[in-house]
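1. following is a predicted model, sequence given first.
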Amino acid sequence: MHALYQKINTERIVWRIEELAKCSVTKKGVTRFSFSKENEMAHELVAQWMRDAGMTVRRDGLNNIIGRYEGKWPDAPALLIGSHLDSIIEAGKYDGVLGVIAGIEVVQTLYENGMRPNNPMEVIGFCDEEGARFHTTLLGSRAMAGNLREEELFAKDGNGTTLAEAMKEFGLDPLQYNTVARNPKTILGYLELHIEQGPILEQMNQPCGVVSGIAGQSRYKFRVEGLTGHAGTVPLSLRKDALVGTAEMIQTIERLALQYESLVATVGKIAIFPGASNVIPGLVEGTLDVRSVDDGTRMTALNRIFEECEHIAKRRGLICEFTKVMESPAVICSSRFIDVISSVLKEYKMKSVQLVSGAGHDAMALASITDIGMIFVRCKNGLSHHPDEFVAAEDIKIGTSVLLDVALKLTS
């Protein structure tokens, strides 16, 4: 297997990542939402690269792009390799994209060297993992796992466009979303290579690690309603200021989260109404994201957050409401996949360090129907979701080589 290491074309991988980075609304970083012109440009590039790698290409009913490389046993279950092609606002160029392009390179290396695995391989670019547009994550992978709910078709973006409407704009029938679901019997397992988005591998001076599990996540929208008033005439003691109340709630959320090991909580977005400098804010809307590898801890912390925010609202004469957007349990990676990835790391003279992912990944959704495994690749300063996100070319080559060797071990 190591002989193929030299066949991996690192320059091709880096060039493709740079080309995808150009498919962006913004010049600073990458902004590429699902069901957008920019995402369509990225899909067309990826489809062509998949064909160049000897794959047949199709798009499913939720706009996931899938390239298939037939194996010696075409009726055998396929090994899926993938990640996502969408981004947050002003993201880095490697998040998600590295996993898709590395997967294509794995297949292209086999194709160019006349090799066929026993099992087919499929490389997948998922349509919407981040949830930046419709605020509901893992759309493509949850649909593939058969866990997308019909009501989610009516989730709206910031312009009021629903997911169903956006799908129609790209020629998709929203009512056919359930046809995306895969039969678990046709899947051997799912592999995902991803940047670490954390500092541990860099601190260890190691290019790659194996993921043991992915933190569970709760995502909520919240609404704090007070009373709008004149900024110059209403005394502070008589105000029902929704923003001041929200600020106290945010500090309380941080204080509570710090009391639990392995738990994080983030208020990542707020909107203030009416949003004028001389008007007391009467309404604040925002988002809450709570994560932990222990689902019990996560739920306990959430309940405390709700209770304390309700107390703050009552004391200040406000109304506070939380609405669940998404709930995903913690996921444990397959022990078989962990063992195979660990053995390959050792072959490359690396420690088989096991890492827990605090970030969500498409692997979480696929875990409900098949075995999953994840490989983390070192990123500079552990920085992600930022324009300065960076992965060294040598680490890209090592990570892709590990992915190739793991895929061959699983399909031989």
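-> It's in.
2. going forward, measure contacts between C-alpha atoms and count neighbours the same way
-> Fine.
3. quick one: the longest helix anywhere in the chain to chain centroid distance?
-> If you go by DSSP state H, the chain has its longest helix at helix 295-316. Using CA atoms, centre = their mean, to the nearest Å, the distance from the centre of helix 295-316 to the centre of the chain it belongs to is 26 Å.
4. same for whatever helix or strand comes next after it, what does it pack against?
-> Next along the chain after helix 295-316, taking DSSP states H and E as the criterion, comes strand 319-328. On a contact count with 3 or more CA pairs under 8 Å, 6 or more residues apart in numbering; DSSP states H and E, strand 319-328 meets strand 216-225, helix 295-316.
5. how about a cut-off of 6 Å?
-> In terms of contacts (3 or more CA pairs under 6 Å, 6 or more residues apart in numbering; DSSP states H and E), strand 319-328 is packed against strand 216-225.
6. for comparison:
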Amino acid sequence: MADMMMIHDLGTRTLDLLDRLAAITDEPGRITRLYLSPAHRRAADQVADWMRDRGLDVTEDAIGTVRGFLAPAAPGPQANRRLLIGSHIDTVIDAGKYDGNLGVVAGLMVVEELRARGIALPFGLEVLAFGDEEGVRFPSSLSSSAAVSGTYRGEWLDTADRNGVKLRDALRAHGGDPARIREAVIPPGSVIGYVELHIEQGPVLEHQGEPLGVVTSIAGQSRFRILITGEAGHAGTVPMGLRRDAFAALAELATFIERATREGTANLVATIGRVDVKPGATNVIPSEVEATLDIRASADAPRLAAIERIRYEADQIAQRRGVKIRFERFADVPTCPMNEDLQTGLAAAVASLGESTRRLPSGAGHDAMAMARAFPSAMLFVRSRGGISHNPAEFTSVTDLGLAVEAMIRFVAGMAARHAA
């Protein structure tokens, strides 16, 4: 069982580091720290200093990931392998202070406590502070972790931000080197696993009254542009039965999408997040609509089946209403299962605290998705108040922070005992 005074102390020290990171921003008065911005540079330097304070050997790779390495306690059969702990230090615009940052700070706290408690590791431990998970400044989400896992896409370097700055130029200004990105790869055979602590960013744990949850999979997702073409007409003179209203067609389709996903399985969800209506006049029947559809599930088959149902219904709506409906897929990511052995280890650590070993999928994407392409990967969620994220109102209590960090410490200690044996 957990000593709650110790848990509160762990949470308080964790929150202190989160508060200090939150003060590093490109926009005074709110947290905005985009990839390769001046604030990202300052945050990377601060994290590097904290790593050195805890006795880690610090490097920064060519893509801007700060890496702190703790060598194994002694030579042995596992001494040439390492366990990875990490997350990201970039943020969205007007962000909260927990998303991503907690996973990095937790890695630092794990190292600090392993040393304080005299826990020797038969393998190396590496803490990773990725720089580009959010994909806000450039269209290159998860690029830092993709570089580590060997899946970096070279075309990302030629993308530009809204000011026309190319990623490759911003990377050079940051101190990185586009020509050496391949050197950031960690050989898969040298890695025991990658583990990421993250706020849930959803309401499930809070609803269940549980502070921690072990992630089973990261949802697959498909994204589409929906293009609907009808016919403009006078809002006062065209009878309702004779209209070819593009927006009304979207409204009918949106209602069907909500119903279909409510009936789905595997945590199926769908969102129409942006709608552009033309010609956009108060007294003109809409002739064109462009909308986005984001559909996700914790397994691929239900997501793909739902897409087929939606496209079939769109054809029926188009015929009834005399419009054309076209789908353009612009993103498709398969479901990413988390490693079963690492899940078991995390569940055991949570159980040792006297907490329920709730397992749940993640509807949001994380660096663990890119890492899982090369390494056994797992995630631990800690509850978020109200499920709020990407928002200054993001909040996780000090007690929950302490429980989450202690679970990570116990997980690493358990891995050490297992590998030493």
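-> Here it is on my side, so go on. Keep in mind that what you see is a predicted model, and the values were worked out from it rather than measured.
7. before we move on, back to that, run the angle between the longest helix of the first structure and strand 319-328 for me.
-> Here helix 295-316 of the first structure points in a direction 170 degrees away from that of strand 319-328 (axes from the mean of the first three to the mean of the last three CA atoms, to 10 degrees).
8. got the angle between helix 295-316 of the first structure and strand 216-225?
-> Using the same axes, to 10 degrees: helix 295-316 of the first structure against strand 216-225 is 10 degrees.
9. list of residues touching helix 295-316 of the first structure?
-> 249, 292, 319 (CA atoms under 6 Å, 6 or more residues apart in numbering).
10. ok, the last one to residue 284 of the first structure distance?
-> So the one you mean is residue 319 of the first structure. Residue 319 of the first structure sits 11 Å away from residue 284 of the first structure, taking CA to CA, to the nearest Å as the criterion.
11. overlap in contacts, those two.
-> residue 224.
12. ok so, going back, show me how to select, in ChimeraX, the buried members of the contacts of helix 295-316 of the first structure.
-> In ChimeraX, a selection of the buried entries from the contacts of helix 295-316 of the first structure looks like this (16 or more other CA atoms under 10 Å):
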select :249,292,319
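13. between the contacts of helix 295-316 of the first structure, which is closest to residue 180 of the first structure?
-> residue 292 (29.3 Å; CA to CA).
14. from residue 215 of the first structure, how far out is the closest one?
-> Residue 292 of the first structure is 5 Å from residue 215 of the first structure, by CA to CA.
15. now residue 202 of the first structure
-> Taking CA to CA, one finds residue 202 of the first structure at 21 Å from residue 215 of the first structure.
16. who's more crowded, these two?
-> Per other CA atoms under 10 Å, whichever of residue 202 of the first structure and residue 215 has more neighbours is residue 215, with 25 against 17.
17. quick one: what's aligned to that one in the second structure?
-> Alignment note (TM-score structural alignment): residue 215 of the first structure maps to residue 219 of the second structure.
18. now for the nearest residue to that match once chain neighbours are set aside, how many residues are close by?
-> Leaving aside its sequence neighbours, residue 219 of the second structure sits nearest to residue 298 (CA to CA, 6 or more residues apart in numbering; 4.4 Å). Residues near residue 298 of the second structure, counting by other CA under 10 Å, number 26.
19. is it true that residue 298 of the second structure touches residue 215?
-> No - assessed by CA atoms under 6 Å, residue 298 of the second structure is found out of contact with residue 215, at 10.6 Å.
20. before I go, just wanted to say thanks for your time.
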